[in-house]
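Engineer: below are the sequence and a predicted model; questions follow.
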Amino acid sequence: MPGHETWTDRQETTTVTVDGHELEVAYFEDGEQQSDDPPVVFLHGIPTWSFLWRDVAPEIAADRRVIAPDLLGYGNSAMRDGFDRSIRAQEEMVDALLDELGVETVSLVAHDIGGGVALRYAAHNPDAVEELVLSNAVCYDSWPVEFINGLGLPSTAEMPDEELDSKLDFAFADGLYDDEGHEEFVEGMKAPWQSEDGKLSLSRNAVATNTNHTTELDYEAIEAETLLLWGGDDVLQPVSYAERLAEDIGDAEVVTLDDAYHWVVEDRPEAYRDRLAEFLKQQGS
């Protein structure tokens, strides 16, 4: 369970081109290719970063190569102004990053808007995605939620540190099922947004949420073996959306984890990790 500074120290960086912009992407990588099974790529959502996967990705790396990037505008990836951070642009980033790393086929594990990115990538590249795991993911018209709309206001970039800290406490601490033992998660999730560049980037990330990027998708084009591993008590992305996805994706299973809100990876890390590992082993070679 590395702290956020240790996680940052373990990240690598590369530069990708998205919409003509050269942008730095930070990513965590671990494990080795031990079989024909593809790497497992973990995608986080808003307002998190790859640190979300700190209790999951290193364990999966015992059997598979894992890659967990910070989306553009998040974590330790590019935060400067002047580029698109929508899930369409993040899909392009993933494609460019995988090309940079020499990866042709993947297993995708994604949460929140990372799920929207994964859905787009899987629908547009059905031959490249062997396994797809979505957790409390945005889809159809399920997003953006009111809190994220609020962060997209211009005032976010000029907000006093104490006020932003209070808003992020609400998002992270109050969004957990259990009130105890999550200090590392809360502090780690707030860390990227506590600079002037971070506050501006957070506002730009929020305003870039575009429902059209999931309503336009042909979900039936997805061919990957799919697990919808959902926090069952989430009110932001309720399990009814997982059930709708299961109807449209040909080979999909819904598994709900009780006692878990939107931050299911943090609420139920052991159960999440175990069920994910079981799915990957079942589908693997």
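Structural biologist: Alright, I've got the coordinates. Numbering: from 1, shown residues only.
Engineer: every contact and neighbour count from this point should use C-alpha atoms.
Structural biologist: Noted.
Engineer: please enumerate the strands of the stretch 1-150 of the chain.
Structural biologist: 12-18, 21-30, 40-43, 66-69, 106-111, 129-135 (DSSP state E, counting those that start in this stretch).
Engineer: below is an additional structure, to be compared with the one above:
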Amino acid sequence: MPVSFSRWLPGLLLCAALPLSAQAATPAAAEGPAYGPELQGFDYPYTLKHFAFESQGKSLQMGYMDVAANGKANGRTVVLMHGKNFCAATWDSSIKVLSEAGYRVIAPDQIGFCTSSKPDHYQYTFQQLATNTQQLLKALGIQKATLLGHSTGGMLATRYALQYPEQVEQLAMVNPIGLEDWKGLGVPYRTIDQWYQRELKVSAQGIRDYERITYYDGRWKPEFDRWVDMLAGLSKGPGKIQVAWNSALIYDMIFTQPVYYEFKDLKMPTLLLIGTSDTTAIGKDIAPPEVKAKIGHYDVLGKQVAKLIPQSTLVEFPGMGHAPQMEEPAQFHKALLGWLNTSNPVR
């Protein structure tokens, strides 16, 4: 555990397990951008605002974007929940499409991520992150919303929907992790100190290699490099110690707090958007061969979990990976908008 943290260090990111540390930084990575502890220096696609609040005896702030309907307003709001290795900014194309379709769009960075605070000591739970987000929405005057969660954001969106069912009209999840309980399936536990040492070694090349293999089935698009630079720049900037420590705490939260057993309790219309070539699974890199062989199969997991959720719709994207909204935006958004407009939201 790190000995101490400077007060000026705060913010990082939510999604799947990431064996980034095994890679040493290459000269090219070393020459890339470095960003501040709350991602200072990285441009967001829409105006970045900040929500100040108290939590666990600390004064914290959440960075967020609040984008009004650009088309004919339909009076509805979509809240976007990013993944572990993503930020609110990575929703840029989805924000544009949803706004043009008449939705108000709220895209926050969770505490510990990206443009938000990264406290020295914080008890990370999905319940706490859901409570933080609910406080933000309350401050913005939003009483009901549709949730769209990607990767770890899918776990958070599930927890939010279970915690505040009367405030969730619809729930949509994009390749959510947590469709299985890795610890229950025999993945070894990695301590917070082990996660921390691993996260200190994050590099741009390590991020790129991991995402190409795990997220995109060996494929890569030049536009993904911006998001690699975002993560790597945050991890090698002046807040790198705080970023690594908060990241370690978040990984422990993801591994030890499954939502899998509660999918059956969701009460609202729920959409699963699944790229079937995704192989993301927390701890897969240290799992025994027999365990590694049976986890992270999204072509199977999507179908299994759709049967657990009472009002579920499954849309699969054959051959796509962990982030179909980034890989093939037009195809993804057509499916999303079609469901949003035809399912009956809880009013």
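Structural biologist: That came through, no problem. Just so you know, these numbers come straight off a predicted model, no measurement behind them.
Engineer: quick one: TM-score?
Structural biologist: Once superposed, chain against chain, the TM-score is 0.85 (TM-score structural alignment, normalised by the length of structure 1); 277 aligned residues with a C-alpha RMSD of 2.9 Å.
Engineer: of all the strands of the stretch 1-150 of structure 1, which lies closest to residue 231 of structure 1?
Structural biologist: strand 129-135 (7.2 Å; C-alpha to C-alpha).
Engineer: tell me what angle that closest one forms with strand 106-111.
Structural biologist: Strand 129-135 of structure 1 and strand 106-111 are oriented at 10 degrees to each other (axes from the mean of the first three to the mean of the last three C-alpha atoms, to 10 degrees).
Engineer: next, the mean deviation of strand 129-135 of structure 1 compared to structure 2.
Structural biologist: Its aligned residues in structure 2 lie a mean 0.8 Å from strand 129-135 of structure 1 after superposition (mean C-alpha distance after the TM-score superposition for structure 1).
Engineer: residue range for that strand in structure 2?
Structural biologist: Matched against structure 2 by TM-score structural alignment, strand 129-135 of structure 1 falls on residues 168-174.
Engineer: for the strands of the stretch 1-150 of structure 1, could you give me JSON lines that also reports mean neighbour count and distance to residue 52 of structure 1?
Structural biologist: Shown next, in JSON lines, are the strands of the stretch 1-150 of structure 1 (neighbours: other C-alpha atoms under 10 Å; distance: least, C-alpha to C-alpha, whole Å):
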{"stretch": "strand 12-18", "mean neighbour count": "16", "distance to residue 52 of structure 1": "17"}
{"stretch": "strand 21-30", "mean neighbour count": "20", "distance to residue 52 of structure 1": "11"}
{"stretch": "strand 40-43", "mean neighbour count": "26", "distance to residue 52 of structure 1": "9"}
{"stretch": "strand 66-69", "mean neighbour count": "26", "distance to residue 52 of structure 1": "10"}
{"stretch": "strand 106-111", "mean neighbour count": "26", "distance to residue 52 of structure 1": "9"}
{"stretch": "strand 129-135", "mean neighbour count": "25", "distance to residue 52 of structure 1": "12"}
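Engineer: now those strands as TSV including distance to residue 123 of structure 1?
Structural biologist: Output for the strands of the stretch 1-150 of structure 1, formatted as TSV (distance: least, C-alpha to C-alpha, whole Å):
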stretch	distance to residue 123 of structure 1
strand 12-18	19
strand 21-30	23
strand 40-43	16
strand 66-69	20
strand 106-111	12
strand 129-135	9
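Engineer: closest one to residue 171 of structure 1 among those strands?
Structural biologist: strand 106-111 (15.2 Å).
Engineer: contacts for that closest one?
Structural biologist: With contacts defined as C-alpha atoms under 8 Å, 6 or more residues apart in numbering, strand 106-111 of structure 1 is touched by 38-45, 115, 118, 128-137.
Engineer: give me the residue at the spatial middle of structure 1.
Structural biologist: residue 44 (1.5 Å; C-alpha atoms, centre = their mean).
Engineer: over to the aligned residue in structure 1 for residue 302 of structure 2. Which of the three states is it?
Structural biologist: Superposed on structure 1 with TM-score structural alignment, residue 302 of structure 2 falls opposite residue 242. Here residue 242 of structure 1 is helix, with the state taken from DSSP: H, G, I helix; E, B strand; the rest coil.
Engineer: so the residue lying closest to residue 242 of structure 1 once chain neighbours are set aside, which of the three states?
Structural biologist: Of all residues not flanking residue 242 of structure 1 in the chain, residue 228 sits nearest, at 6.2 Å (C-alpha to C-alpha, 6 or more residues apart in numbering). For residue 228 of structure 1, the secondary structure call by three-state DSSP comes out as strand.
Engineer: ok, residue 337 of structure 2 next?
Structural biologist: Looking at residue 337 of structure 2 with three-state DSSP, the answer is helix.
Engineer: and the gap between the residue nearest to the centre of structure 1 and residue 13 of structure 1?
Structural biologist: 17 Å (C-alpha to C-alpha, to the nearest Å).
Engineer: residue 140 of structure 1 too?
Structural biologist: Distance of residue 140 of structure 1 to residue 13 of structure 1, given as C-alpha to C-alpha: 32 Å.
Engineer: and for residue 171 of structure 1?
Structural biologist: 28 Å.
Engineer: with residue 254 of structure 1 instead?
Structural biologist: Residue 254 of structure 1 is 35 Å from residue 13 of structure 1, where distance means C-alpha to C-alpha.
Engineer: can you check residue 268 of structure 1 too?
Structural biologist: 30 Å.
Engineer: kindly report the same for residue 281 of structure 1.
Structural biologist: For residue 281 of structure 1 relative to residue 13 of structure 1 (C-alpha to C-alpha), the value is 29 Å.
Engineer: swap in residue 39 of structure 1?
Structural biologist: 18 Å.
Engineer: what do you get for residue 175 of structure 1?
Structural biologist: Using C-alpha to C-alpha, residue 175 of structure 1 is found at 30 Å from residue 13 of structure 1.
Engineer: which residue in structure 2 lines up with residue 164 of structure 1?
Structural biologist: Looks like residue 164 of structure 1 aligns to residue 203 there (TM-score structural alignment).
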